[in-house]
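> Sequence plus the predicted model coming up.
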Amino acid sequence: MVRVHPAPLQARLPAFSTRLLLRGVFVLELATASWGGPPVQVPIGPSAP
């Protein structure tokens, strides 16, 4: 049986969680900008330039 040392996983976990958190914040800001912030210009139907 191979024993896996938990140190590398513990060292890699903070970076992974930080990246995941930053991605979540980015998606959240993107959704806020498209829904709650200034309206995003989306050409729809015949009114498109």
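Perfect, thanks for sending it. Numbers count the residues shown, from 1 in each chain.
> CA atoms for contacts and neighbours, from now on please.
Will do.
> distance of residue 5 from residue 15?
Between residue 5 and residue 15 the distance is 18 Å, computed by CA to CA, to the nearest Å.
> between the two, which one's more packed in?
Each of residue 5 and residue 15 had its neighbours counted (other CA atoms under 10 Å), and the higher figure belongs to residue 15 (11 against 8).
> how close does that one sit to residue 28?
Counting by CA to CA, the gap from residue 15 to residue 28 is 20 Å.
> same deal with residue 18?
Applying CA to CA, one obtains 15 Å for the distance of residue 18 from residue 28.
> ok, second structure coming up, stack it against the first:
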Amino acid sequence: MLLEIFNSPLGSGAQLFILIVCILIGLGAGISAIDVRKSLFKGNKKDH
């Protein structure tokens, strides 16, 4: 599916948009993983 999107003649705008979305999802996952690790190593305080 991703290969079809990148090979289809949509124009560079759509490909750039998909690339940015993938990067933002990756950054969000990384930040939340770091946040979870910090909160776990703090001392098991349950703020939520």
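Alright, I've got the coordinates. These numbers come from a predicted model, not from an experiment.
> Once they're superposed, tell me the TM-score.
Comparing the two superposed chains by TM-score structural alignment, normalised by the length of structure 2, the resulting TM-score equals 0.60, with 35 aligned residues with a CA RMSD of 2.0 Å.
> The aligned partner of residue 21 of structure 1 in structure 2 - how many residues pack around it?
Using TM-score structural alignment, the equivalent of residue 21 of structure 1 in structure 2 is residue 28. Using other CA under 10 Å as the criterion, residue 28 of structure 2 is surrounded by 12 other residues.
> Find the helix or strand that residue 28 of structure 2 is a member of.
helix 12-43 (DSSP states H and E).
> What residues of that helix count as buried?
Buried residues in helix 12-43 of structure 2, defined by neighbour count with 16 or more other CA atoms under 10 Å: residue 15.
> picking that back up, what separation do you get for the match of residue 21 of structure 1 and residue 41 of structure 2?
Residue 28 of structure 2 sits 20 Å away from residue 41 of structure 2 when distances are taken as CA to CA.
> Ok, residue 21 of structure 2 next?
30 Å.
> Also residue 20 of structure 2?
The value you get for residue 20 of structure 2 to residue 41 of structure 2, if CA to CA is used, is 32 Å.
> Roughly how far does residue 24 of structure 2 sit from residue 15 of structure 2?
When CA to CA is the yardstick, residue 24 of structure 2 and residue 15 of structure 2 sit 14 Å from each other.
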